[in-house]
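K.L.:
no sequence on this one, just coordinates:
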């Protein structure tokens, strides 16, 4: 019975309830992705609390989007609260973090500010907090546990006089004088709200002062009244910020006090009228702790929605656009790969790179999926074939339904499927035939005109993209894009697939004809290595050969097969007699345009060989072989 009576007479406090708005979680997401990454180091953040809430609302500590700027302006009529964010990388790490040690550490820091006197000069040091979080950015689930550390007396705080409203204790004149005095103190301290202050009142006046003026302000007084900016709305209990304040008073001045009167200042504005008469005032007797050196016990972890100690979780996925969620999840995967594997990868440049895929078959489908997986968001397909019944089993962007009724155009079907896979991709498709050497276009005026249109369309597409992928199934179909891309100084990636081999190479990125100090193309800025030197040799990037530099014949339908699997990434010097990127070919193309191309299309392979000097080279080589043979026979 006696313990129950003591419990009723001991002072109790309304704990803080965390109020973390959506802006806070959005900002945490951005910080995690762009700044924190895998770093779990503690971060300084700030919140605020307000003492003007209507009755019935919980005692709130609010964290908004500006919480990560510790120098941000405090909202009007709010007290700042400074804290520490511990953001973990995994849910397991969130669960296994030593919460007791974190709370005790922060409690000790508060105790040190009390013993050193720093909390008297800067009372905001009493209102520190900590926030433990884990952000599941794939699901937009945010797990968090908030703590507002409060130091405890070893025994309860006896209540001498029960809390009453200020209207029962003060006259109307005193209440108005208190309001004016508080405003003056805020102006003097240059803050929007003073968390703790000293109070003296008479029948016709009320005066306030800062904590640092305790000895002078209360000189010769036997009765001491202190004020706390109180965010609690309950009529019988003070809010959480009072706890550490009472510890501070007991340690510094408790031995000189018989009792202590506490004014919980609550400042509402109702229908434009200021109202502080609902503030409460009461009297307590503080336990003696002036001789205590060890840090008192610390409490303060917030209870969850079930009323027990434990973390909370907020699910923001329902208020997020599914397309936005998909983009964010893909971006997160990419950034994780960069953080862990390729720190120098310029994802921002990859996202803006425009990729042209010439060929939408087995290679085109798989390259498109891989590009999307690495963050490319702008893809264009070019192909003139239709989806056949044999395609879906090998070409991942097509299904059986795409083969019906003669088959959908591959370029358009690939566009539809990519958009279904990832709505965030910007993709186009062109059903376009690419003219080839040795494939005449002079059968009729219509045929010639169509070939001209196809060439013009291809030139426009190559011009409007940064990286060109040659993914066709014939060798000669790669010639025209190679010539156009070399002339326009575009980066070319060439992939060829055989029965049991494949070849991947990039063409040399030609230097501009007139050095202007600007990059040759946007693609050259993606990675300096691409425009600089080869990844596999010391050959400068602009001197690397193209797909056709590695042969000494004109483009034809030539394929080679080996009896074993082989992965070939050739790096060789540009060939001065190359039938695609040599100076003589580019000069004729840039000077004569379609007329030069028409001659190539309508002539045999010997046209390019004669033009580039390959014919003469072959003749010289054969003559040298004959000479070597005659020498051998003379022995």
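P.N.:
Received the coordinates, thanks. Because the structure is predicted, anything quoted here is derived from the model rather than measured. Numbers count the residues shown, from 1 in each chain.

K.L.:
hey, let's count contacts and neighbours off CA atoms from now on
P.N.:
Fine.

K.L.:
okay, now residue 622: neighbour count?
P.N.:
Applying other C-alpha atoms under 10 Å, we find 12 residues neighbouring residue 622.

K.L.:
list the contacts of the helix or strand hosting it.
P.N.:
Assigned by DSSP states H and E, residue 622 falls within helix 614-634. Helix 614-634 is contacted from outside by 552, 553, 577, 606, 609, 610, using C-alpha atoms under 8 Å, 6 or more residues apart in numbering.

K.L.:
now the strands for the stretch 201-350 of the chain?
P.N.:
Along the stretch 201-350 of the chain, counting by DSSP state E, counting those that start in this stretch, strands occupy 206-209, 225-229, 260-265, 268-270, 273-275, 280-284, 298-301, 312-315.

K.L.:
if you could redo that for the stretch 401-550 of the chain, that was the one I meant.
P.N.:
Applying DSSP E, counting those that start in this stretch to the stretch 401-550 of the chain gives strands spanning 426-431, 467-470, 491-497, 501-506.

K.L.:
right, so these: which one is the most enclosed?
P.N.:
strand 467-470 (a mean of 24; mean count of other C-alpha atoms under 10 Å).

K.L.:
put this next to the previous one:
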């Protein structure tokens, strides 16, 4: 351009560039942090001045955008913005865009008025993002604005050339070295700076030094992300307003370097950077915020938002992991802000039994976000199973049937690939089921496997068909202080029960003194009984001499789903209570107990849930631990801990062993003697009459 010619100054606007990582992080923040909060959130982006092919002036926003401490990549400048994330698409469409942009423009103007922009010129480059995230479809709507204050229209370019045209190669080399020294001395990459020219040398200075250097030959410079060879980038607009407002009354003409730092043929060069000589009007003394612009045009080059659909490009497994937790995370927005989902997600659950109850419990657990499940069973899928056991299909029952535990685990992973589900084929030794001499070694291995499994998990579900199969895991769970939850079915009844906490090291202190008065409406969690505490006989072989309907759990189909769901809900309530397994058990003996505040965000934590489907009735009894219990009494746990398999072997093979050990035999005898004496006394009274 000839020196005598003048033209209107034009700028290349910013163009937003967002990667998939940003949308992942935005989704995570919306679900886990923001909820329904629509207030402005801090956001950070960065830009680079080394582009050589893109014709745009790009501002990038990635997964680090929400972290104020995250540094920009090397040789990139950081820009601060604000995010307005609406809750509905309607709110997005009706948002006061003009008001939002005006608010940001006024902040910019005050920053220039107060002199803050002179001290920190990076504050001149701001952006605003309006967005709505449809987290069901993974559709994201967004609109960026890069607010700029408008100077009077008579800003003219009187001269435009490249640095290569203005300076020699040696001068350019010296200028680049000075620039690198200046940037390396700063804690962050400087967006705007001054170049003082003295003969053939240059020194770089902060904008805050301008007042002291006005008498010298200075050039205003800025980090220009625009790759165009003909026009400056968007960051120049607010910089010019700052210069005009602060020093415009003393500078009728200014030189501006649009600093572009490219690689050319493998060699770093700033030679193509533009240098503009501008006739700049003064706006000093302006008291009102000037007009402003800044909304980004969409891909059709029209003023409007953009939409990105990531449902196809995102990893389906990651999509599933996010989607399965959507319902849970939405709970925290309005209903339960105190819900601790990590406690649930990180709980490792062991399901002993992979039949009707086991399948339904597993489905409900993954619905609550549990990620680690181990299923145990020794059975195979029969033709009658798939209609009642929700993880199996007809093909699983062919050719003798597939193993239940392994098939259930495979089905769970088909439902949710991100799940860590394992199926183990295992027989659990039981009292009343004789262990032969040849079967001792296998029984030992089975016991060791069960002990290891219970040790490795946090919550144990007892979901087996027989009563006696629950005895061994009850003892192991009590000795290892695990959460143990029992679910058992009748024809139209069900029982869901949590075992009280036991600590064999504390001996009898854990057994409840029958004379101790329990507070009305609740019972201490460490004094609750186990599944066997109401028994006055040892568990035995319940399948012996039984017809088919007595060997199978014959129940109304809906019972298993109700019982399984309540078992899982009970576990979640325990996990959410601050006392965990020690949470006091609430009963419905006192209706006022349902009205008082509870410490758990999910409400009461009962000991037992007993349901009667014929009357659609549920009761919440709480039972004391029994000092003569054949499973959790101190003497049983002490013998198990000290004698190990030898103790278990006697319990498996000797029908009366557990009753003799716990004192049940003596109690029965004393009861019989009392009955005889009572009858005898009655006869004497009759004879005396």
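P.N.:
Right, received. Where do you want to start? Remember, it's a predicted structure, so these values are computed and weren't measured experimentally.

K.L.:
where does residue 86 of the first structure land in three-state SS?
P.N.:
In terms of secondary structure, residue 86 of the first structure is strand; the call rests on DSSP: H, G, I helix; E, B strand; the rest coil.

K.L.:
for it, which residues are in contact?
P.N.:
Residues in contact with residue 86 of the first structure (C-alpha under 8 Å, 6+ apart) are 40, 41, 42, 43, 130, 131, 132, 133.

K.L.:
so which of these comes closest to residue 573 of the first structure?
P.N.:
residue 40 (47.6 Å; C-alpha to C-alpha).

K.L.:
run the chain-centre distance for the helix holding residue 622 of the first structure.
P.N.:
Put simply, helix 614-634 of the first structure sits 64 Å off its chain's centre (C-alpha atoms, centre = their mean, to the nearest Å).

K.L.:
cool, stretch 114-124 of the second structure as well?
P.N.:
Using C-alpha atoms, centre = their mean, the offset of stretch 114-124 of the second structure from its chain centre is 38 Å.

K.L.:
where in the first structure does it fall?
P.N.:
Here stretch 114-124 of the second structure aligns to the first structure at residues 116-126, judged by TM-score structural alignment.

K.L.:
report the buried residues of the matching stretch.
P.N.:
118, 119, 120, 123, 124, 125, 126 (16 or more other C-alpha atoms under 10 Å).

K.L.:
columns distance to residue 412 of the first structure and secondary structure on top of those, output as JSON lines?
P.N.:
Below are those laid out as JSON lines (distance: C-alpha to C-alpha, whole Å; DSSP: H, G, I helix; E, B strand; the rest coil):
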{"residue": "118", "distance to residue 412 of the first structure": "70", "secondary structure": "helix"}
{"residue": "119", "distance to residue 412 of the first structure": "69", "secondary structure": "helix"}
{"residue": "120", "distance to residue 412 of the first structure": "72", "secondary structure": "helix"}
{"residue": "123", "distance to residue 412 of the first structure": "67", "secondary structure": "helix"}
{"residue": "124", "distance to residue 412 of the first structure": "63", "secondary structure": "helix"}
{"residue": "125", "distance to residue 412 of the first structure": "64", "secondary structure": "helix"}
{"residue": "126", "distance to residue 412 of the first structure": "65", "secondary structure": "helix"}
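
K.L.:
got TSV for those, with distance to residue 452 of the first structure too?
P.N.:
Converted to TSV, these look like this (distance: C-alpha to C-alpha, whole Å):
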residue	distance to residue 452 of the first structure
118	82
119	82
120	85
123	80
124	76
125	77
126	79
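
K.L.:
tell me which of those is nearest to residue 240 of the first structure?
P.N.:
Nearest to residue 240 of the first structure among those, with distances taken as C-alpha to C-alpha, is residue 126, at 10.8 Å.

K.L.:
OK, contacts around that closest one?
P.N.:
Residues in contact with residue 126 of the first structure (C-alpha under 8 Å, 6+ apart) are 110, 119, 241, 244, 245.

K.L.:
counterpart of the last one in the second structure?
P.N.:
Read it as residue 245 of the first structure. Per TM-score structural alignment, residue 245 of the first structure is aligned with residue 239.

K.L.:
translate residue 382 of the first structure into the numbering of the second structure.
P.N.:
Taking TM-score structural alignment, the alignment pairs residue 382 of the first structure with residue 376 from the second structure.

K.L.:
burial of its match, as a residue count?
P.N.:
Quick note: residue 376 of the second structure (other C-alpha under 10 Å) scores 28 neighbours.

K.L.:
same question, residue 65 of the second structure
P.N.:
Counted with other C-alpha under 10 Å, residue 65 of the second structure comes out at 24.
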